[in-house]
Structure formats: structure tokens, C-alpha cells
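Enquirer: next input, structure requested:
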Amino acid sequence: MWYVYIIRSIDFPDQDYIGATEDLKRRIPEHNAGKSVHTSKFKPWKLIWYCAFPDKYKALAFEKYLKGHSGRAFAKKRL
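Expert: Predicted coordinates for the structure are as follows:
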């Protein structure tokens, strides 16, 4: 399974990050440990939403959509 997820900074609640991973239980602690350049300055993070996909390419396509303008609007309104 592949997961698309949204995390939100606890100290900076206006900062969200959208990502995809095969191991969600490992990935969130990595964000909080500062192992990602994109998320290290806004740690700690909390998981606010995720969705499982049986196919890697569908997960990556949905992640790409959510990172775009209309996808961010969709996520803000619906997720």
C-alpha cells in the first residue's frame, strides 16, 4: 500500500505539508526528527489526513494533484 498524507505544523498551524510514502508509520517520525529539508524548520508535525492506495502511481498522481492550486483548494475545503 502507498499513502498520501497531509501533516500540519503544531507550532505554525498555517503550514501544511503533503507527501506520499509506502511506510506512513516511519515517515511521520522522520519529519519530526528533521530528516526532511522541506519540513525541518516547521517541526513538530501532526498527521491530519491520509489515504491509502494499492497502486504507487495512483498515489503519486494524487499527491501531485493535491500539491497543485486546485488540489490545495480541494484539500482545504474537503479534507
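Enquirer: from now on I want contacts and neighbour counts done on CA atoms only, so please keep to that.
Expert: Noted.
Enquirer: do you have the helices of the protein handy? List them.
Expert: Defined through DSSP state H, the helices belonging to the chain, from first to last, are 24-32, 56-67, 69-78.
Enquirer: one more, for comparison:
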Amino acid sequence: MYFVYVLKSLTNGRFYTGSTSNLERRLNEHNLGKSKYTRLTKPFNLIYKEEYKTRVEAYKRELFFKTGKGRELLKILIKQS
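Expert: All right, here's what the predicted structure looks like:
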């Protein structure tokens, strides 16, 4: 299984969207500062996730969430979860 996930920084309140096949490992990497993009804004809470059968499906959804319309939908989905 593959996941699209959204993290919220406890440092500055910003969101990070990504995709992975191992959600627990990836969250730990973010919180341990092993991700170049997020190391300065750790720690993070997982606030939203979706599961997909293929890496391609998950990656397409990740890219969509990084668009304007995707961000709008994500705000709604996060409020509902």
C-alpha cells in the first residue's frame, strides 16, 4: 500500500504533503530531521492520510494536493477528519 500524507509542523504551523509506502518510517524520518526540506520545522503531527494501491496513484494525488484546487479540497478534508 502507498500513502499520501499531510503533516503539520508544531514549530510554525505549516503543512507538508508527501507520499510513501511506509508511513510510520517516513513520519519518524521527518521528526528526526532526516528530511532536508522539513528538518528545520520539526516536530510534526500527522493530520491527514489517504491509502492507494499503487505508487503512481499516490503520487498523482500528492501532486494534486499541491495545486490551488487541491489545497482547497485538502482544507475541507482535514476539517472533516
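Enquirer: could you get me the TM-score between them?
Expert: Comparing the chains after superposition, counting by TM-score structural alignment, normalised by the length of structure 1, produces a TM-score of 0.93; 78 aligned residues with a CA RMSD of 0.8 Å.
Enquirer: with mean neighbour count and distance to His38 of structure 1 added, can I get the helices of structure 1 in CSV?
Expert: Compiled in CSV, the helices of structure 1 are given as follows (neighbours: other CA atoms under 10 Å; distance: least, CA to CA, whole Å):
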stretch, mean neighbour count, distance to His38 of structure 1
helix 24-32, 15, 9
helix 56-67, 16, 14
helix 69-78, 12, 17
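Enquirer: ok, which of these comes nearest Tyr17 of structure 1?
Expert: Between Tyr17 of structure 1 and the helices of structure 1, the tightest spacing by CA to CA is seen for helix 56-67, at 8.8 Å.
Enquirer: so which elements touch that closest one?
Expert: Based on contacts counted as 3 or more CA pairs under 8 Å, 6 or more residues apart in numbering; DSSP states H and E, the elements that helix 56-67 of structure 1 packs against are strand 2-9, strand 16-21, helix 69-78.
Enquirer: contact partners of the last one?
Expert: Put plainly, it is helix 69-78 of structure 1. By CA atoms under 8 Å, 6 or more residues apart in numbering, the list of residues contacting helix 69-78 of structure 1 from outside reads 65-66.
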